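Q: Give me a 3D structure for the following:
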Amino acid sequence: KEQDAHRKAIDVYTFLGIEPGITVADLWPGGGYNTHLLSRLMGDDGKVYCMMGFYGSGRYDTLDKIEERIKEANLSNVQIFSKPSDLPVGSIDVMVSIRNYHDAKTPRDQLLAELHAALKPNGILGIVDVATDHPGWDDETHRLNEQVVIDECTSNGFELVESSDMLRNPDDDHSIRGFDEGRHTMDRYLLKFRKVAK
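A: Here you go, the predicted model:
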């Protein structure tokens, strides 16, 4: 709960057009923070697809933790999928990728093609990741330049609809690493993409 003020999850969901009763996908959910919130928000008429693995994500295997959370909290509207290609085609209204797009194995064209296929026409892909002044990927700080994400997505069937500064932190000098103390206050970008016909 101490991180809630920094995550601004409900504000992020609102920005992306997430509302009760739709089908959302939590991409690579970690410990299930967003899966849990989305499940409550979706209600009985909505669905949450919990997509466990991006490519190359073996060291982040949290399936047991997710299954336990679903059971203990009775998140009955959550379904687990192992990989992007398992997601039902044309079934999802909004996808969220919260601070994990950078961990997907490059090139990400196949990943984006599978996400594109799973979205409904005009479906939304929302990406939050950590900002850097470094061009491209900064392995030292575990940050990915915003323009890389924009270029990759717009080259693979998505259009950038809008971006938001709600998660920005001008006091972050971009030297904090993704695993350091204070990582929850890092400067982050929020991008909203829409699926377009390829």
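Q: C-alpha from now on. contacts and neighbour counts both.
A: Fine.
Q: Remind me what the longest strand anywhere in the chain packs against, helices and strands.
A: Longest among the strand segments of the chain by residue count, using DSSP state E, is strand 119-130. With contacts taken as 3 or more Cα pairs under 8 Å, 6 or more residues apart in numbering; DSSP states H and E, strand 119-130 sits against strand 92-98, strand 143-144, strand 188-195.
Q: helices or strands next to the longest one in the packing?
A: For strand 188-195, the packing partners by 3+ Cα pairs under 8 Å, 6+ apart come out as strand 119-130, strand 158-164.
Q: Now for K8: which residues touch it?
A: L167 (Cα atoms under 8 Å, 6 or more residues apart in numbering).
Q: now swap in N34 and tell me
A: N34 neighbours (Cα under 8 Å, 6+ apart): 9, 26.
Q: How about I176?
A: Here I176 is in contact with 141, 182-183, 186 (criterion: Cα under 8 Å, 6+ apart).
Q: and the next element down the chain from the longest strand of the chain?
A: strand 137-138 (DSSP states H and E).
Q: Surely K120 and M95 touch.
A: No: K120 lies out of contact with M95 (Cα atoms under 8 Å); the separation is 10.5 Å.
Q: Pull up the overlap in contacts between those two.
A: With Cα under 8 Å, 6+ apart, K120 and M95 have no common neighbours.
Q: Which one's more surrounded, those two?
A: M95 (28 against 18; other Cα atoms under 10 Å).
Q: Tell me if I'm right that the more buried one and P29 touch.
A: No: in this structure, M95 is not within contact of P29 by Cα under 8 Å, at 11.4 Å.
Q: And this one, please, so the two structures can be compared:
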Amino acid sequence: MKSYSMLALLFLGTTSLLHAQASSPPSYVTDAVSDSARPAAEKQLDSDRKPAALVAFAGIKPGDKVADVMPGGGYFTRIFSKVVGAKGHVYAVVPESYASKAPPERLKSIRALVADPVYSGNTSLEVRPFERLDVGAPLDVVWTSQNYHDVYGAVNAAFSVSGSTGPEQAAKLDAAVFKALKPGGVYIVVDHAAAPGSDGRDAHTLHRIDPATVIAQAKAAGFVLEARSALLSNPQDTHEKPIFAPEIKGHTDKFVLKFRKPVR
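A: Below you'll find the model as predicted:
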């Protein structure tokens, strides 16, 4: 019990430090978030999604090469593009399985983003299999937000890898991320939290996953868990409802994990 208490105190101290660091993001991050080119509808989400603090936590900086895996409509892609600047690059990575099976309108927003002159100079759309994230250059950061549970839970055919079950798909994703990152590179996973000890049980039904499951899989791929943040936590979420339930939608308890590829 004593060792557990010491571990809990260490975790709380680390979390407090992370919050202190994230409270004052660099100007290149705040400038990217406040950029006038961002759609008003996306800016309205900022108070809940806390992009400036998250990007600062990830350590994304000018000149970085960043992969935004399963970018949705490009909420974070736009911000990353402005942060990394002309000397960096953002790869919006859409799984080949998703691109081939999802309705075309699902990719309309991200295709429009990479074609927009505001972003096209340093942003590209990459359609490739889960297990191959090579983009032609070692990456500084790989980011995936609210997607890991979809891969692990094999939520629908669009997230499938031929011959793999859900947990195996997620393991292949982690292995591909590890290979694509440069030594010392960072892997960020943000997702909806499931009840502690639930493993991946709720990934398919509630669209949630236990962070301990993500940590175990990432470590198996070779990553080291460097930090975790409570920036998006919500203690009022009981983890019992699907993330789309009206009373919790947009305000689920989310975890933020920062893994690092060892230098050696």
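Q: if we can go back for a sec, just the buried members of the contacts of I176 of structure 1?
A: 141, 186 (16 or more other Cα atoms under 10 Å).
Q: May I see the contacts of I176 of structure 1 arranged in TSV, with distance to K83 of structure 1 and secondary structure as well?
A: TSV is the format used below for these (distance: Cα to Cα, whole Å; DSSP: H, G, I helix; E, B strand; the rest coil):
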residue	distance to K83 of structure 1	secondary structure
T141	27	coil
G182	30	coil
R183	27	helix
M186	28	coil
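Q: can you give me the helices in structure 1?
A: 4-7, 9-15, 33-42, 63-73, 109-118, 146-154 (DSSP state H).
Q: Can you state the residues of structure 2 onto which the second one aligns?
A: Spelled out, it's helix 9-15 of structure 1. Aligned by TM-score structural alignment, helix 9-15 of structure 1 falls on residues 51-57 of structure 2.
Q: mean shift of the matching stretch relative to structure 1?
A: Aligned to structure 1 and superposed, stretch 51-57 of structure 2 gives a mean residue distance of 0.9 Å (mean Cα distance after the TM-score superposition for structure 1).
Q: What's the match for R260 of structure 2 in structure 1?
A: Under TM-score structural alignment, R260 of structure 2 pairs with R194 in structure 1.
Q: got it, and V190 of structure 2?
A: Using TM-score structural alignment, V190 of structure 2 lines up with V128 in structure 1.
Q: correct me, but its match touches L190?
A: Yes: with contact defined as Cα under 8 Å, V128 of structure 1 counts as touching L190 (4.6 Å).
Q: To which secondary structure element is A20 of structure 2 assigned?
A: Using DSSP H and E, the element containing A20 of structure 2 is helix 2-22.
Q: mind listing what's buried in that helix?
A: Buried residues in helix 2-22 of structure 2, defined by neighbour count with 16+ other Cα under 10 Å: 15, 18, 22.
Q: Distance-wise, check D140 of structure 2 relative to F11 of structure 2.
A: Distance of D140 of structure 2 to F11 of structure 2, given as Cα to Cα, to the nearest Å: 26 Å.
Q: returning to that earlier point: spell out which residues sit in contact with the match of R260 of structure 2, please.
A: R194 of structure 1 touches 122-125, 158-161, counting by Cα under 8 Å, 6+ apart.
Q: Same check on V196 of structure 1?
A: Contacts of V196 of structure 1 (Cα under 8 Å, 6+ apart): 121-122, 157-159.
Q: Let's see if you can find the most crowded of these.
A: F158 (25 neighbours).
Q: my guess is that one contacts F193, does it?
A: Yes: applying Cα under 8 Å as the test, F158 of structure 1 and F193 come out as touching, 5.8 Å apart.
Q: aligned partner of L225 of structure 2 in structure 1?
A: By TM-score structural alignment, L225 of structure 2 lines up with L160.
Q: burial count for that match?
A: Neighbours of L160 of structure 1 (other Cα under 10 Å): 17.
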